[in-house]
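Chemist: I would like to see how this sequence folds:
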Amino acid sequence: MTHMHITAWALGIILFLVTYAMYRSGNGKARIWHMLSRLLYVLIVATGLILYTGFDLKGAYAMWYGIKMLLGILVIGSMEMVLVRTKKQKSTAGTWILFVITLAIVLYLGFKLPVLPFS
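Modeler: Predicted coordinates:
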């Protein structure tokens, strides 16, 4: 399940960037890619919840994995906000900053925390 979650994240970020570029260029098919990225968001959240509930978390690890999960949902929310605001041709500077900061924190926690089934 860990591999599926990582693959979904990688594809989600790539699809997010492709959709963003398509919206910026005015491509009419960006809406289709936006819907596909939303489908990946659901897959990311589902696999993340399965991983989170499948671990036997104790002590500080439970807190850090909970924080990572909440920040991961915030990353997905900021990705969606960037795409919607780009589609509406509104300013996206704040949502880009939110996306980059939360993604950096989530990636840091992802590499720092042990992957419990493999430790």
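Chemist: C-alpha only now, for contacts and for neighbours.
Modeler: OK.
Chemist: Which SSE is immediately downstream of the helix or strand encompassing residue 73?
Modeler: Taking DSSP states H and E as the criterion, residue 73 maps to helix 60-87. Downstream of helix 60-87, the next assigned helix or strand under DSSP H and E is helix 93-112.
Chemist: May I see the buried residues of that following helix?
Modeler: Judged by neighbour count using 16 or more other C-alpha atoms under 10 Å, the buried positions of helix 93-112 are 95, 98-99, 102-103, 106, 109.
Chemist: just stretch 14-24 next, same as before
Modeler: 15-16, 18-20, 22-23.
Chemist: Which residue is the nearest non-sequential neighbour of the residue positioned nearest the centre of the chain?
Modeler: The residue lying closest to the centre of the chain (C-alpha atoms, centre = their mean) is residue 76, at 4.0 Å. Using C-alpha to C-alpha, 6 or more residues apart in numbering and skipping residues adjacent in sequence, the residue nearest residue 76 is residue 41, 6.6 Å away.
Chemist: quick one on the thing from earlier: could you list which of the buried residues of stretch 14-24 belong to helices?
Modeler: Among those, the subset assigned to helices under DSSP state H consists of 15-16, 18-20, 22-23.
Chemist: Alongside the first, I'd like the structure of this one:
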Amino acid sequence: MTHAHITTWLLALILFFIAIGLHKAGKSRGLKVVQMILRLFYLLIIATGVVMLFDLGPITSMYWIKAILGVLVIGFFEMVLTFTIKGKPTGAVWALFAVLFVVVVYLGLTLPLGFYI
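Modeler: Next up is the predicted model:
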């Protein structure tokens, strides 16, 4: 299930940057399609994360923290995209998104269920 989870958030990240690119190119119809597919991937990320979380034997508090931060990262995905589309300033939202994303990936790799590089 770990590979499915990593695949879904990696594809969501790619779709996110495609959506940003479509907005900058002025292709609103393609942007709407990519945004809907991206929202489906948000659900898949949450579903695979929940399955992984409850497949663990003893769930430590660090896994709960990672899960909460992961949901916040998904929220910041959507906030950056929405603020960009509406023409609002996105500097602070991008910064929080980047910091949270790095923290979640770090926790995912260092917790016992993660990969050892």
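Chemist: about what we covered before: between which two of the buried residues of stretch 14-24 of structure 1 is the distance greatest?
Modeler: 15 and 23 (12.1 Å; C-alpha to C-alpha).
Chemist: got a list of what residue 107 of structure 2 touches?
Modeler: Neighbouring residues of residue 107 of structure 2 by C-alpha atoms under 8 Å, 6 or more residues apart in numbering: residue 66.
Chemist: Distance of it relative to residue 25 of structure 2?
Modeler: Residue 107 of structure 2 sits 35 Å away from residue 25 of structure 2, going by C-alpha to C-alpha, to the nearest Å.
Chemist: what does residue 69 of structure 2 give?
Modeler: Distance of residue 69 of structure 2 to residue 25 of structure 2, computed by C-alpha to C-alpha: 31 Å.
Chemist: who's more crowded, these two?
Modeler: The neighbour count for residue 69 of structure 2 versus residue 25, taken as other C-alpha atoms under 10 Å, is higher for residue 69 (17 against 10).
Chemist: Name the nearest residue to residue 49 of structure 2, sequence neighbours excluded.
Modeler: residue 5 (6.4 Å).
Chemist: these two touch, right, that neighbour and residue 48?
Modeler: Yes. Using C-alpha atoms under 8 Å, residue 5 of structure 2 is in contact with residue 48, at 5.3 Å.
Chemist: Name the next helix or strand following the host helix or strand of residue 11 of structure 1 along the chain.
Modeler: Secondary structure from DSSP H and E places residue 11 of structure 1 in helix 2-25. Using DSSP H and E, the helix or strand that follows helix 2-25 of structure 1 in sequence is helix 30-54.
Chemist: And that following helix, what does it pack against?
Modeler: Applying 3 or more C-alpha pairs under 8 Å, 6 or more residues apart in numbering; DSSP states H and E, one finds that helix 30-54 of structure 1 contacts helix 2-25, helix 60-87.
Chemist: and it, which residues are buried?
Modeler: So for helix 30-54 of structure 1, counting by 16+ other C-alpha under 10 Å, buried means 30, 33-34, 37-38, 40-41, 43-45, 47-48, 51-52.
Chemist: what do you get for stretch 78-93 of structure 2?
Modeler: Quick answer for stretch 78-93 of structure 2 (16+ other C-alpha under 10 Å): 78-81, 93.
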